[in-house]
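*Asks:* Sequence plus the predicted model coming up.
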Amino acid sequence: MALTLEVVGKGFRLKSADNKREFDVSPAQAKAWQEILDRRAREQGLKNSKELLENVKVAVPEAGDSQFKIGKDNKLSDADTMLMIGGNVQFSNPDLINAYHQGSLHPDFVLVPTMKPAGAPAAIDALKAPASTADHRKAAVKTYLGQHSGNVEERTNAAVSLMDSRADFGSPDMQEVRLKEIMDVLVEPYEDEATRRSIVGALKQHSWSSHDGQGLDGQKVAALISGHARTAYGIH
């Protein structure tokens, strides 16, 4: 699975999808990468790499990766994957992307669109507002999930999209509270244990990633989900 590029201070780092491996990025690499990403940003009609990284995820392929696989790994639909491929104009063939080797000054960067949760701005605004109450936040999330009430899987996917916007929720402490509140709104309407277990299982299987390098990383989110499921719902 492709590595994910993250901003750390004025530099970068690469992390594996399971958060078990990290690759340090040297100052020489960071300088070269900044120039490449600034160019990619201009190609996308954006000002610079900072604005680019606020709008897309940057994946760096490992052996066996293709743009099709990267789209699938990031849970993009077939249509969204084709849009992603169309937007990465630097590749003449979506399968011909080079595996990263440590120290590379010119890796292949694949720009992966961040799919914003449809209809979620009001929910996100409530979740990140410092003065909002728990009741206010939960009501906003309930309204958002109510737009995705076709089945359990649809509601769970909608909640995942909202939870993966956690960089907007403020400090790590605030993020933990907000993530638990989203889980509660998602899980509590279902009374049978089997359904609750399936929801928690889906949340734990999601590949959570750190958005800002300062908040909760993927392992901490997974641990939070497991701990809250155990404490709040008795699911081990």
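*Replies:* All right, it came through fine. Numbering: from 1, shown residues only.

*Asks:* make it CA atoms for all contacts and neighbour counts henceforth
*Replies:* Fine.

*Asks:* could you say what helices and strands the helix or strand in which residue 29 is found packs with?
*Replies:* In this assignment (DSSP states H and E), residue 29 forms part of helix 27-43. With contacts taken as 3 or more CA pairs under 8 Å, 6 or more residues apart in numbering; DSSP states H and E, helix 27-43 sits against strand 11-15, helix 49-55.

*Asks:* C-terminal to the shortest one, what's the next element?
*Replies:* Think strand 11-15. Once strand 11-15 ends, the next helix or strand along the chain (criterion: DSSP H and E) is strand 22-24.

*Asks:* Does anything pack onto that following strand? Which helices or strands?
*Replies:* strand 11-15.

*Asks:* Identify each buried residue in the strand it packs on, please.
*Replies:* For strand 11-15, a neighbour-count test (16 or more other CA atoms under 10 Å) marks 11-15 as buried.

*Asks:* ok, and what's touching it?
*Replies:* Strand 11-15 is contacted by residues 3-7, 21-25, 27, 30 when judged by CA atoms under 8 Å, 6 or more residues apart in numbering.

*Asks:* Mind putting the helices and strands packed on helix 27-43 into CSV with distance to residue 229?
*Replies:* Compiled in CSV, the helices and strands packed on helix 27-43 are given as follows (distance: least, CA to CA, whole Å):
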stretch, distance to residue 229
strand 11-15, 27
helix 49-55, 31
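
*Asks:* Distance-wise, check residue 72 relative to residue 128.
*Replies:* According to CA to CA, to the nearest Å, residue 72 and residue 128 sit 29 Å apart.

*Asks:* Between these two, which has more neighbouring residues?
*Replies:* residue 128 (19 against 14; other CA atoms under 10 Å).

*Asks:* The structure to be compared is supplied as follows:
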Amino acid sequence: MAFVVKFDGKSFSLKSADGAQTYNVNPAQQQSWQVALEKQAKQQGFKDTSEMLSKVTVTVPNAGDSQYKIADQFGIGVEGAQVMVEGNVQFADPDLIHTYNEGDLKPDFVTVPVAPEPILGSDAPAGKPETKGAPVEGSEAPAGQTDSVKKQNAIDTLKNPSATAEQRKTAISTYLDGHNGSVEERTKAAIDLLDPNQDYGEQKVRTAKRQEILDVLVEPYKDNDTKKKVFDSLLEHTWVSEKFSDQSMDKVIGEHAKNKYDIDCDPTKWNK
């Protein structure tokens, strides 16, 4: 079972899967790991190593581990494991990860979308001395997944040309279903995924993927009045992008509302 990377604000260490043993990391490793993890954090959309380690669990493989076995170790199901594998963009071959050996300067760090266990004697997560806003008992985040991780997983899955429609739908739903407090809250969350600055591929592909986001967004609402409210709200939003105009985004939204749901939004908003 994989070892868990810990950082107390000063140095790295490794913790056994059962939490019973802690292993020191030598000075040469400390420096090398800091550089490697800083690079990985930015690859995966975090500001720095500290932020990454405060929001997700970072592991190194033990003998016989694969990414799917590590996901299972943390209680992540098959679909969630697929999203996790796709999110670990640092591996050229996701099916090939290397076993950690004592003293390794450049181990394979596997990011697991589960909130880290607190450091013993502190209320803070593994990556920071103190922080606010971490998931608490009773929150709606499944398996400890933070909202930012679910959003990033959705974006990464949408960008992945190998992801299936079902995988995209699962990733989008996982993120949006954490924002079901109100129609407005769910719609606002979807705007982050619809953002025209997200590169989802060439025109037909990115349009189709944004239509998928719209479908998942309105799926919980059975009446067309609520669906129309959602589409109207999106048409009121100002989409800011150097590559795509606000009007082109509105056209995608208005046409999909009409063609898929037979909902007539104000044509002056999109059909110009």
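*Replies:* Received it, and whenever you're ready, just let me know what you need. Not measured: the values here are computed from a predicted model.

*Asks:* Superposed, what's their TM-score?
*Replies:* The TM-score (TM-score structural alignment, normalised by the length of the first structure) is 0.48; 126 aligned residues with a CA RMSD of 2.8 Å.

*Asks:* now the buried residues of strand 11-15 of the first structure as CSV including distance to residue 220 of the first structure?
*Replies:* Shown next, in CSV, are the buried residues of strand 11-15 of the first structure (distance: CA to CA, whole Å):
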residue, distance to residue 220 of the first structure
11, 23
12, 21
13, 18
14, 18
15, 15
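
*Asks:* on that earlier part again, what about the contacts of strand 11-15 of the first structure, which one has the most neighbours?
*Replies:* Compared across those, residue 3 has the highest neighbour count, 24 neighbours, by other CA under 10 Å.

*Asks:* Show the secondary-structure elements that the strand or helix carrying residue 187 of the second structure is packed against.
*Replies:* In the assignment (DSSP H and E), residue 187 of the second structure maps to helix 183-194. Using 3+ CA pairs under 8 Å, 6+ apart as the contact test, the elements touching helix 183-194 of the second structure are helix 147-159, helix 165-176, helix 203-218, helix 224-236.

*Asks:* Could I get the buried residue list for it?
*Replies:* Judged by neighbour count (16+ other CA under 10 Å), helix 183-194 of the second structure contains these buried residues: 183, 186-191, 193-194.

*Asks:* how big is the angle separating it from helix 224-236?
*Replies:* 50 degrees (axes from the mean of the first three to the mean of the last three CA atoms, to 10 degrees).

*Asks:* if we can go back for a sec, which one of the buried residues of helix 183-194 of the second structure is nearest to residue 67 of the second structure?
*Replies:* Residue 67 of the second structure lies nearest to residue 193 out of the buried residues of helix 183-194 of the second structure, by CA to CA, at 25.9 Å.

*Asks:* ok, that closest one touching residue 213?
*Replies:* Yes - counting by CA atoms under 8 Å, residue 193 of the second structure does reach residue 213; the two are 7.3 Å apart.

*Asks:* Give me the angle between the helix holding residue 187 of the second structure and helix 147-159.
*Replies:* 50 degrees.

*Asks:* now helix 183-194 of the second structure against helix 203-218, angle please.
*Replies:* Interaxial angle, helix 183-194 of the second structure versus helix 203-218 (the same axes, to 10 degrees): 160 degrees.

*Asks:* can you give me the angle helix 183-194 of the second structure makes with helix 165-176?
*Replies:* If you take the same axes, to 10 degrees, helix 183-194 of the second structure sits at 130 degrees to helix 165-176.

*Asks:* rewinding a little: for the buried residues of strand 11-15 of the first structure, which one is nearest residue 145 of the first structure?
*Replies:* residue 15 (30.8 Å).

*Asks:* so is the residue lying closest to residue 67 of the second structure once chain neighbours are set aside in a helix, a strand, or just coil?
*Replies:* If the residues on either side of it in the chain are set aside, residue 67 of the second structure comes closest to residue 85, at 6.5 Å by CA to CA, 6 or more residues apart in numbering. Under DSSP: H, G, I helix; E, B strand; the rest coil, the three-state class of residue 85 of the second structure is helix.

*Asks:* I'd like the distance between residue 85 of the second structure and residue 40 of the second structure.
*Replies:* For residue 85 of the second structure, the distance to residue 40 of the second structure (CA to CA) stands at 14 Å.

*Asks:* Contacts for stretch 79-86 of the second structure, please.
*Replies:* Contacts for stretch 79-86 of the second structure (CA under 8 Å, 6+ apart): 67-68, 71-72, 94, 111-113, 153, 156-157, 160, 167, 170-171.

*Asks:* Helix or strand next in line after the strand or helix carrying residue 52 of the second structure, which one?
*Replies:* With elements taken from DSSP H and E, the one containing residue 52 of the second structure is helix 49-55. The first helix or strand that comes after helix 49-55 of the second structure along the chain, using DSSP H and E, is strand 57-60.

*Asks:* so residue 189 of the second structure makes contact with residue 176?
*Replies:* Yes - Residue 189 of the second structure is in contact with residue 176 according to CA under 8 Å; the separation is 6.4 Å.

*Asks:* Hmm, residue 180 and residue 159 of the first structure touching each other?
*Replies:* No - Residue 159 of the first structure is beyond contact range of residue 180, at 11.3 Å (criterion: CA under 8 Å).
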